[in-house]
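> Kindly generate the corresponding structure for this input.
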Amino acid sequence: MKTLIIGGGAAGASCAARLRRNDEKAEITVLEQTNEISIANCGLPYYIGNIINSEETMHVSDVNKFKNWFNINVLLNTKAIDIDRENRIVKTSDNQEFSYDRLVIATGASPFVPAFEGMNRDKTFTLRTLSDANRIKEYIKDHKVTRAVVIGAGFIGVEMAENLSELGLSTTIVELSDHIMPNVDIEVATVAQHKLKEKGIEIILNDGVKAFSDDKVILDSGIQVPFDIAIMSIGVRPQIELAQKAGLEVSHGIIVDSSLRTSDKNIYAAGDNVEITDFATGTKALIPLAGPANRQGRIIADNICGKNENYKNTQGSSVVKIFDLTLAAVGAAEARLKKLNIPYLKTFIYANSHAGYYPGATQILYKMLFTKEGRILGLQAIGEEGVEKRVDVVATVMRLNGTVHDLLDSELCYAPPFNSAKDAINILGMNALNIIEGKVKMAFPEDLEDSYLIDVRPKPVFMKQTIEGAVNIPVTEIRNRLDEIPRDRKVVMFCNTGYTSYVASRIVNQNGFDNVYSFGGGIVFFKALN
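Sure, this is the predicted structure:
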């Protein structure tokens, strides 16, 4: 069997190595248009920031290893330009021809950079390859750069902003939407934004680039941002041109079936260039992540070797470091559910990273989205410690088609330095079930403005700080002060993080009220947003 793989990134390299482990006699060739194969792309911002200080460590593998370990022929600087499907031949830009029995298109995605007026490409960079990273490092050093602007605030944009700031550069982020990190919702993103600002990074939201002058970015609002270097991280576009030219079925990405086969039975596709099914919503989407790309490459290799493996959709599990914070997410954000008109319920909680009585505990904000039947649609979390492990637990429950009931039943490792006996995962399950069963009505930031607010914390705490307009009825007094609570308008109770107000709302609602809500996340959440 002769397999030709176009692209040596995560999907292509994974496919090639798995093919060899499956079949020692297979003839395997990888065509890679750049001078790199198997680069740790996700570490590039940290390489630029000198957190990773060795270029050698950025090479996950190389041409020699592929040849010596796996007997795989890797050709760098070799760009495929045409696929002759009838004769099963791929032509390259240097006039070579390669035949195949099975073809894998793993061309990935490339950075999207609009043709802005006045943009000087000598001082404007994208980050996708190790060569890109080295050019950025050299430019900063050679031109004594002191001011950086990052256009776009997704993963790469935020990571680059942090690392440029850590290098001592005055750094500005420009983002077209109303918050950074478009894969999460504004409440969680706002916490991250506060951290970036605290570290001296300027953030300009709801504004786009209009044009460039030699040393300024001119925004749609008229704001001019001075810069010495600009990092364009607006997003990526799948490289589908080769597939399109070959007459394969494409949409936003290359269309594949569950076995990752294209509309041609002899051609597979994987990685950032394929359109997949979103696990949470069931809709078609582009979700460019390294983990799914590796998995897809492995599945294709198995299927080429006669197995019948199916790719089981992409959850979008992701994590990003923002100085001493960790932001992690899985599944759909609320904004996406709204856009798709998918019904959902939601909750916010704060929970300690480990037992509160053990020194060093910090709080983590969680936002979970789920259906009235208990199916989990998504989770977002941000905090200092233990964030990603909780999101990974929920991602696993989702993958196994579990529900919020399974979060409640999860038995997790416990010792005070690491956890609480009742973990945040359990609390999320309890909270969601209370909502589903009607034991609590949740209020959210958008509900506060026109509601009657009751602070249920002790009076001394209330006197120090509360939400403007709130009255104080401590939970310990609430049974004797029911006549002070209005019945003809929405009443929102709040406390520090949400538990005491939940208890208070249960007391009140079991005394004949049906208009009382508990503010998820409490005043800690309110302060984080404001």
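> drop to CA atoms for contacts and neighbour counts, all remaining ones
Will do.
> Please enumerate the helices of the stretch 1-150 of the chain.
Secondary structure of the stretch 1-150 of the chain (DSSP state H, counting those that start in this stretch): helices located at 10-22, 44-48, 63-70, 130-142.
> how about those in CSV, adding mean neighbour count and distance to Asp101?
Shown next, in CSV, are the helices of the stretch 1-150 of the chain (neighbours: other CA atoms under 10 Å; distance: least, CA to CA, whole Å):
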stretch, mean neighbour count, distance to Asp101
helix 10-22, 24, 14
helix 44-48, 22, 35
helix 63-70, 14, 19
helix 130-142, 16, 32
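> and Ala421, which of those helices is closest to it?
Between Ala421 and the helices of the stretch 1-150 of the chain, the shortest separation by CA to CA is 35.8 Å, and it involves helix 44-48.
> Here is the second sequence; please produce its structure so I can put it next to the first one:
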Amino acid sequence: MRILIIGAVAAGTSAAAKARRNNDKAEIVIYDKDIDISYSACGLPYYIGGEIEGIDELTPRNPEFFLKKYNVDIKTKHKVVKIDHLNKTLTIKNMNLNEVFVDNFDKLVIATGATPFIPDVEGIQSDNVFFLRNVQSAKSIHNFIQNNKPKNAVIVGTGFIGFEMLENLIAEDINVTIIEQQNKIAPNLDQDMSRFLENILMQKGIKILKEATLTKIENDKVTLKVDTLTKSEQDVNIIEGEIELQSDMVIMATGVKPNINLAIEAGVEVGVTGAIKVDNHMQTNLPDIYACGDCIETFSLITGKPSYKPLGSTANKTGRIAGDVITGGNIKYKGNLGTGIFKLFDLTVANTGLSEAEAIKEGFDIQVCHNIKPDKPSYFKGKEMVIKAIADKKTEKILGVQIVGYDGVDKRIDVFVTLITYGAKVDELFHLDLAYAPPFSTTKDPVHYTGMILDNAINNNRPLITSTKLKTLVQSGKKVQIIDARVNKQFEKSCVDGAVNIPHSKLRETMNSLEKDTLTVTYCNKGVTGNAAQNILLNNGITNVYNLSGGHKFYK
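Below you'll find the predicted structure:
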């Protein structure tokens, strides 16, 4: 059997390694138009920021390694220009010798990855504009910084790459402004969690421009078209809807698109997301042609609907499946949750599953909660994390989770990933026998608390109201009793609009002053005492009582 693979990064090399393990006699050749192979793309920003000393640490395996260990022949600087599926041949250009030749295959794996999305902006091809996608682009950015000592930079986009570059450019003492075309930062977060993250970044002095579109790049400045400005942007001058920012370099982190032109020309079918359509064995519509990695369309584990999630973890899995199937195996892809995590200064931001917006769009009747708890006790310097969880009221299963915090976020998100994958119901979270010792967690872990809050809301008549819905309710003019159950000192410092202060300790003795038939909302600082106040009211005949999800802290 002769196996040809197009692409030698995560998916392609994973396919080759698995195919070799299954079949020691097959001829396996990988063609890649790039110089570097099997590199850690997610580590590139940290090389630029100096956290990783040498680029070689991100490229530990070269063609010689694969030939020696796996008997896989990887040919770099070889661009595949045509796939002939009828004759089972590839036309390849050797870019080193400028020669074209033809190779034949029994099985073909397309792992052509993704390419940066390049917006139509004047000056986008300038020498000081960079797209971080591979090792060579990382070297170019690193060399530009070392040689030109830029003072100001603009980053376009607030996804994983945008934020990771933000941290690492600041580490190089560069004054950075990050701009976002949408009305919120971090596309993987819901609006409320996005605002929460933005407030933290503002407090750190990070310059953020939302609803801003890059229109022109020239020399040491960029021009933006803007719609509105928020608090973090008040020092920017707007002239007729445009802003000029000083910028010695521009990082474009505007996302990627699947690299599918070669496949389309060969007759490979493309899915609704614009990526290559494959079945759960990575088979395309053409016989003996498979695809994997960032060029393919996968599907949601929750909804079963097609999705495009260009993540390194997904690329490795789909590559392994392709390599297994073409050599007689039967591994099937079971879907993904779109799990993501990134580091931003001392913060960690993570998400998995459906967002609130996505769940509503899919027609789920959802329960949302915001849980603010420390990762470990305060005497071990525990720091709070905010966990937003979305559950389906009908099945009581968790649909999605978003976390913004410091330490221990990775542990909790992975627990939630496992729970969602295996269909856990909210009441099961409390019974998890999670590891506990003070250096690592609290006795009741934030995961436990999240389950308890959701279970109370869905099954025990302890409904929650989100900050957004409460604000809308107050603005509508509808009659509502809002009870601040904190001590007077906290109330006087800051409170929810329209609230009255009845401390938890005095709630029972002032019960008669409340209207029993009026919609009532209780809250405290983070939610626990607000729930206790809610219990008191419910047990004393006030039946329509909501607790503010995340308390005043998240509301503020």
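> Work out the TM-score between the chains.
In this superposition the chains share a TM-score of 0.96, using TM-score structural alignment, normalised by the length of structure 1; 526 aligned residues with a CA RMSD of 1.6 Å.
> Nearest to Asp215 of structure 1, out of the helices of the stretch 1-150 of structure 1?
Closest among the helices of the stretch 1-150 of structure 1, using CA to CA: helix 130-142, at 14.7 Å.
> what's that closest one aligned against in structure 2?
Counting by TM-score structural alignment, helix 130-142 of structure 1 falls onto residues 135-147 of structure 2.
> mean shift between the matching stretch and structure 1?
Superposing on structure 1 and averaging over aligned pairs (mean CA distance after the TM-score superposition for structure 1), stretch 135-147 of structure 2 comes out at 0.8 Å.
> Now tell me what touches that stretch from outside.
Under the contact criterion CA atoms under 8 Å, 6 or more residues apart in numbering, stretch 135-147 of structure 2 has outside partners Asp36, Tyr39, Ala41, Leu44, Pro45, Tyr47, Ile48, Ile55, Asn128, Phe130, Phe131, Leu132.
> can you put these in a markdown table and add distance to Ile482 of structure 2?
As requested, the contacts of stretch 135-147 of structure 2 are exported to a markdown table (distance: CA to CA, whole Å):
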| residue | distance to Ile482 of structure 2 |
| --- | --- |
| Asp36 | 60 |
| Tyr39 | 55 |
| Ala41 | 50 |
| Leu44 | 49 |
| Pro45 | 47 |
| Tyr47 | 51 |
| Ile48 | 50 |
| Ile55 | 57 |
| Asn128 | 54 |
| Phe130 | 51 |
| Phe131 | 50 |
| Leu132 | 49 |
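> Now the two most distant members of these.
Across the contacts of stretch 135-147 of structure 2 (CA to CA), the longest gap, 24.2 Å, separates Tyr39 and Asn128.
> Between the contacts of stretch 135-147 of structure 2, which sits nearest Ala499 of structure 2?
Distance to Ala499 of structure 2 across these (CA to CA) is lowest for Pro45, with 46.1 Å.
> what's the counterpart of the closest one in structure 1?
By TM-score structural alignment, Pro45 of structure 2 lines up with Pro45.
> Can you get me a residue count around the nearest residue to that match once chain neighbours are set aside?
Excluding the flanking residues, the one nearest Pro45 of structure 1 by CA to CA, 6 or more residues apart in numbering is Met160, at 5.3 Å. As a burial measure, Met160 of structure 1 scores 26 neighbours (other CA atoms under 10 Å).
> which residue lines up with Met160 of structure 1 in structure 2?
Per TM-score structural alignment, Met160 of structure 1 is aligned with Met165.
> distance of Ile179 of structure 2 from Val29 of structure 2?
42 Å (CA to CA, to the nearest Å).
> likewise Asn175 of structure 2?
Asn175 of structure 2 is 46 Å from Val29 of structure 2, by CA to CA.
> before we move on, back to that, is it fair to say the residue nearest to Pro45 of structure 1 lies in a helix?
Yes. With DSSP: H, G, I helix; E, B strand; the rest coil as the criterion, Met160 of structure 1 is part of a helix.
> so how far is Ile51 of structure 1 from Phe125 of structure 1?
For Phe125 of structure 1, the distance to Ile51 of structure 1 - CA to CA - is 20 Å.
> With neighbour numbers in mind, choose between those two.
Phe125 (21 against 14).
> pretty sure that one contacts Met160?
No. Using CA atoms under 8 Å, Phe125 of structure 1 is not in contact with Met160; the gap is 11.5 Å.
> for structure 1, what's the longest helix?
Scanning structure 1 for the helix with the most residues, using DSSP state H, yields helix 290-304.
> which residues in structure 2 does that helix align to?
Helix 290-304 of structure 1 covers residues 312-326 of structure 2 once aligned (TM-score structural alignment).
> Kindly provide the distance from the most centrally placed residue in structure 2 to Leu399 of structure 2.
Taking CA atoms, centre = their mean, the centroid of structure 2 lies closest to Gly340, which sits 3.9 Å from it. Taking CA to CA as the measure, Gly340 of structure 2 falls 15 Å from Leu399 of structure 2.
> Arg21 of structure 2 -> structure 1?
In structure 1, Arg21 of structure 2 lands on Arg21 (TM-score structural alignment).
> what comes up buried for stretch 259-273 of structure 2?
Buried positions in stretch 259-273 of structure 2, judged by neighbour count with 16 or more other CA atoms under 10 Å: Asn259, Ile260, Ala263, Val268, Glu269, Val270, Gly271.
> My error: substitute stretch 39-59 of structure 2 in the last question.
Going by neighbour count (16+ other CA under 10 Å), the buried part of stretch 39-59 of structure 2 is 39-49, 55, 58.
> Go ahead and name everything in contact with it.
So stretch 39-59 of structure 2 is contacted by 9-10, 36-38, 60-61, 132-135, 138-139, 141-142, 161, 164-165, 167-169, 171-172, 312 (CA under 8 Å, 6+ apart).
> Tell me the span between the first and last residue of it.
5 Å.
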